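*Asks:* below: sequence and its predicted model.
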Amino acid sequence: MLVSDVMTAFPAYIRLGSSIRRAAEVISVSEVGQLMVLDHDGRFIGSLSEEDLVRAMLPGFDDVTEAGGTLADAFQLFLDKGRALAERVVDPLVVRDAATVSPGDQLARAAVVMLDRGIRRLPVVDDGRLVGTVSRADLCRAVIYHS
């Protein structure tokens, strides 16, 4: 079975230069944990996960202790930092050396890459262009419907 047999053909993506706010909106609306990032010519650049966004907004330990050290203080710092970063571009947060597969790769190859690297969703790239994604859920569906 090939990656193209199970991939999601219209993945959630953003472009370089998009704001962190826009990335958070797309993640929220699309209900995926990872966005694909394209340049202005539509070429695949990398990925941006919800974890990358949250990590950028997390306050440091010293900041939390200086603010009082409670969970409420930490959460308020998280909100404040998120607001401060909202209009900044995502570019520094993008993982540019993202593992990819091609549509003609065997699905087993995608499964090995995902498991070895702890990746939940892999970009499917053909000649530098994003053509889809394959997720762990896609792998599960392949087992269910093609066995």
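*Replies:* Perfect, thanks for sending it.

*Asks:* for the rest of this, base every contact and every neighbour count on C-alpha atoms.
*Replies:* Fine.

*Asks:* find the centremost residue of this protein, please.
*Replies:* If you average the C-alpha coordinates of the chain and look for the closest C-alpha using C-alpha atoms, centre = their mean, you land on residue 34, 2.1 Å from that point.

*Asks:* this is the other structure I want to compare:
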Amino acid sequence: MTTARDIMTPDPVCADSDDSVLITAATMREQGVGALPVFRGNQLRGMITDRDIVIGVIGQGDDPSAVTAGDLAQGEAVTIQADDDVDEALTTMTEHGVRRLPVMDDGRLVGVLAQADVARALPDPKVGKLVAALSSTP
């Protein structure tokens, strides 16, 4: 059985919910990633993506230095447990229409499982099904 832990990207860099979107975007650029988990203290608030920044801030004409990562990471964070089977992760991604899942272990963030991680690790039919499902999500 392949688990989320087996194929995730470990030790992700995170954004603080009080960080400006400008700082968050700079962190994404420095780390070479398109998304960051967002925390308030030690509580996961959600994920922020480069697309969130472009559509939700820049596209709205808002000032990226005045909007925080926490403003964009609203709602309940969708996560997966580190020892959950990858099929569970695929189901969760598909049901929630997300391309990245924070991976938790004993209440601690230990990694992020991205669509790209799945594409590298799983057979083509499973990857194709995930990509098709996520591509049809608005």
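*Replies:* Received it, and whenever you're ready, just let me know what you need. Quick caveat: nothing in here was measured; it's all calculated off a predicted structure.

*Asks:* Provide the TM-score value for the superposition.
*Replies:* Comparing the chains after superposition, counting by TM-score structural alignment, normalised by the length of structure 2, produces a TM-score of 0.76; 121 aligned residues with a C-alpha RMSD of 1.9 Å.

*Asks:* just to revisit the earlier point, measure the residue nearest to the centre of structure 1 to residue 62 of structure 1 for me?
*Replies:* Computed as C-alpha to C-alpha, to the nearest Å, the residue 34 of structure 1 to residue 62 of structure 1 distance reads 29 Å.

*Asks:* list the buried residues of stretch 77-86 of structure 2.
*Replies:* Judged by neighbour count (16 or more other C-alpha atoms under 10 Å), stretch 77-86 of structure 2 contains these buried residues: 77-82, 84-86.

*Asks:* ugh, wrong one, stretch 112-121 of structure 2
*Replies:* By neighbour count on 16+ other C-alpha under 10 Å, the buried set for stretch 112-121 of structure 2 is 112-115, 117-119.

*Asks:* next one: stretch 26-36 of structure 2
*Replies:* Of the residues in stretch 26-36 of structure 2, those scored as buried under the neighbour-count criterion (16+ other C-alpha under 10 Å) are 27-28, 35-36.

*Asks:* let's have those in a markdown table, adding distance to residue 98 of structure 2.
*Replies:* What follows is the buried residues of stretch 26-36 of structure 2, written out as a markdown table (distance: C-alpha to C-alpha, whole Å):
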| residue | distance to residue 98 of structure 2 |
| --- | --- |
| 27 | 21 |
| 28 | 18 |
| 35 | 11 |
| 36 | 13 |
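
*Asks:* thanks again, I'm all set now.
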